[in-house]
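Asker: only geometry, no sequence info:
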């Protein structure tokens, strides 16, 4: 695949990731019906909003996990992918590092977790959950970044073959 197309796809995946971080991913609404509807709880959260709430509530362990695997690892992976795409002869060890770090990015696990929470919340009679646009942006990032990483592996193996 052409390096410029791969670079464009990578930039698009980062835009999707940015929107996935700042836009609401899930809206949970808990209501009870006694003659009229009483709204007991209604909350929307983005990834960054969730991190802010965890920090303010002194829930440092979940904050650290989400921050590390949902923000820091994807940014490190992204920087290395830029190097692999733009470098003239990128070192194969960086490709191996991207493959290893991809397993720990957890973005795909996070996306599935949100979806499971959505399904679980909708099974309760008084609870409704709605997926918000941030979920779809984040899911788009997961899919597109996986495709980019896959083609980066091919790009690296092609450059090793051409240099031999």
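Answerer: Cool, the structure landed. If you're wondering where the values come from, they're calculated on a predicted model, not measured in any experiment.

Asker: Please count neighbours and contacts with C-alpha atoms only from this point.
Answerer: Noted.

Asker: Can you give me the buried ones in stretch 55-69?
Answerer: The neighbour-count check on stretch 55-69 (16 or more other Cα atoms under 10 Å) flags 63, 66, 68, 69 as buried.

Asker: before we move on, which element is the second one in?
Answerer: Read that as residue 66. In the assignment (DSSP states H and E), residue 66 maps to helix 60-67.

Asker: Any chance you could list what contacts that helix?
Answerer: Identification of contacts with helix 60-67 by Cα atoms under 8 Å, 6 or more residues apart in numbering yields 51, 54, 55.

Asker: Return the member of the buried residues of stretch 55-69 nearest to residue 158.
Answerer: residue 69 (29.9 Å; Cα to Cα).

Asker: tell me the SS of that closest one?
Answerer: helix (DSSP: H, G, I helix; E, B strand; the rest coil).

Asker: how close does it sit to residue 155?
Answerer: 26 Å (Cα to Cα, to the nearest Å).

Asker: burial count for residue 33?
Answerer: Residue 33 has 9 neighbours, counted by other Cα atoms under 10 Å.

Asker: now swap in residue 112 and tell me
Answerer: 14.

Asker: Likewise for residue 10?
Answerer: Residue 10: 23 neighbours (other Cα under 10 Å).

Asker: Just the buried positions in the helix or strand harbouring it, please.
Answerer: Here residue 10 sits within helix 3-22, counting by DSSP H and E. Residues of helix 3-22 classed as buried: 6-7, 9-22 (neighbour count, 16+ other Cα under 10 Å).

Asker: Counting by contacts, list what it packs against.
Answerer: helix 47-56, helix 73-86, helix 133-163 (3 or more Cα pairs under 8 Å, 6 or more residues apart in numbering; DSSP states H and E).

Asker: Please state the offset of that helix from the chain centre?
Answerer: 11 Å (Cα atoms, centre = their mean, to the nearest Å).

Asker: Quick check: next helix or strand after it?
Answerer: From helix 3-22, the next helix or strand downstream (DSSP H and E) is strand 26-34.

Asker: one more structure, for comparison:
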């Protein structure tokens, strides 16, 4: 494959990757909004009103159908929620397919580890944008109550950026700053340092900066571990009141961590090879 055609194909795949990332954010946000709308109908106050409608509908022998309409509307909202979730899953699969093709197109022409590493960083930064802006975890506290039926007592859906803003607005400045440092600043700094080596591959500072960013970038995995612990805790809740669901943002953040670590390692290997080649006498 000639070089201009290879660049054109890589550019088209990158555009497709960005489009997938945008649609995933859009559908994941819509899924969160739809879930919140459903939760509002399952809260205690709404359930009490629905019980009144059900009683009135029974007493009026069907002349009043407010409860049936409310139930049908709830079923429609649940169907729409399921459609949004399916769309996120399908778009995620398409994102991974585009990412795989982009990595192959970047590596096959010259088969150099560095080319594959820079492609990994490119895919990783798109995954990071999705991971930071979409929800990573939702927690629901619900219980089946007499008369009211299934009732949601509390619901929270959080992403990394929304968690940072929430901590900041509640006065937890240090926690907000730490989360910003390890989840936003370090990943961007790590990727930026690695990309700078593309323009100065033989400079000794390039390898040192890449080596340092490689080790600092491992701290980004802390978010993934924290959410995993929370999911395990809520899933094993003895009373069965709390349910935790991992959202798309966590998977994309984890994908960024894996790609950035792997990409940095491949770039570091190529830089060492270049340094050794330049050090050999001619």
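Answerer: Perfect, I can see it now. Computed from a prediction, not measured in an experiment: that's the story for all the values here.

Asker: coming back round to it: would you mind giving the helices and strands packed on helix 3-22 of the first structure as JSON lines with distance to residue 117 of the first structure added?
Answerer: Below are these laid out as JSON lines (distance: least, Cα to Cα, whole Å):
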{"stretch": "helix 47-56", "distance to residue 117 of the first structure": "14"}
{"stretch": "helix 73-86", "distance to residue 117 of the first structure": "23"}
{"stretch": "helix 133-163", "distance to residue 117 of the first structure": "12"}
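
Asker: who wins for proximity to residue 37 of the first structure among those?
Answerer: It's helix 133-163; of those, that one is closest to residue 37 of the first structure (Cα to Cα) at 26.1 Å.

Asker: check the fit of the closest one onto the second structure and give the mean distance.
Answerer: In this overlay with the second structure, the average offset of helix 133-163 of the first structure from its partner residues is 0.7 Å by mean Cα distance after the TM-score superposition for the first structure.

Asker: That helix corresponds to what range in the second structure?
Answerer: Aligned by TM-score structural alignment, helix 133-163 of the first structure corresponds to residues 248-278 of the second structure.

Asker: which parts of the matching stretch are buried?
Answerer: Applying 16+ other Cα under 10 Å to stretch 248-278 of the second structure flags 248-268, 270-271 as buried.

Asker: so how far is it off the chain centroid?
Answerer: That offset, for stretch 248-278 of the second structure, works out to 20 Å (Cα atoms, centre = their mean).

Asker: swap in stretch 24-34 of the first structure?
Answerer: 24 Å.

Asker: Kindly report the same for stretch 53-68 of the first structure.
Answerer: Here stretch 53-68 of the first structure is found 17 Å from its chain centre; the criterion is Cα atoms, centre = their mean.

Asker: next one: stretch 247-254 of the second structure
Answerer: 3 Å.

Asker: Name the surrounding residues that touch that stretch.
Answerer: 28, 88, 127-128, 130-138, 159, 221, 224.

Asker: Trace residue 20 of the first structure over to the second structure, please.
Answerer: Residue 20 of the first structure maps onto residue 131 in the second structure, by TM-score structural alignment.

Asker: Against residue 26 of the second structure, how distant is its match?
Answerer: Distance from residue 131 of the second structure to residue 26 of the second structure, by Cα to Cα: 13 Å.

Asker: try residue 112 of the second structure
Answerer: In terms of Cα to Cα, residue 112 of the second structure sits 36 Å off from residue 26 of the second structure.

Asker: Among the contacts of stretch 247-254 of the second structure, which pair sits farthest apart?
Answerer: 88 and 221 (23.0 Å).

Asker: quick one: which of those two has more around it?
Answerer: The neighbour comparison of residue 88 of the second structure against residue 221 (other Cα under 10 Å) goes to residue 88, with 24 against 16.

Asker: Now do the helix or strand containing residue 69 of the second structure: which range of the first structure does it align onto?
Answerer: Here residue 69 of the second structure sits within helix 66-107, counting by DSSP H and E. On the first structure, no counterpart of helix 66-107 of the second structure exists by TM-score structural alignment.

Asker: counterpart of residue 99 of the first structure in the second structure?
Answerer: Match for residue 99 of the first structure (TM-score structural alignment): residue 211.

Asker: Surely its match and residue 267 touch.
Answerer: No - at 10.0 Å, residue 211 of the second structure does not count as touching residue 267 under the criterion of Cα atoms under 8 Å.

Asker: where does residue 202 of the second structure land in three-state SS?
Answerer: coil.

Asker: Once you drop chain neighbours, what's closest to it?
Answerer: Spatial nearest neighbour of residue 202 of the second structure, excluding adjacent residues (Cα to Cα, 6 or more residues apart in numbering): residue 275 at 6.1 Å.

Asker: now swap in residue 95 of the first structure and tell me
Answerer: residue 153 (6.5 Å).

Asker: What of residue 163 of the second structure?
Answerer: Residue 163 of the second structure sits nearest to residue 176 (Cα to Cα, 6+ apart), 7.9 Å away.

Asker: rewinding a little: state the pair within the buried residues of helix 3-22 of the first structure that is farthest apart.
Answerer: Maximum distance among those (Cα to Cα): 24.7 Å, for 6 and 22.

Asker: what lines up against residue 118 of the first structure once you look at the second structure?
Answerer: Residue 118 of the first structure maps onto residue 231 in the second structure, by TM-score structural alignment.
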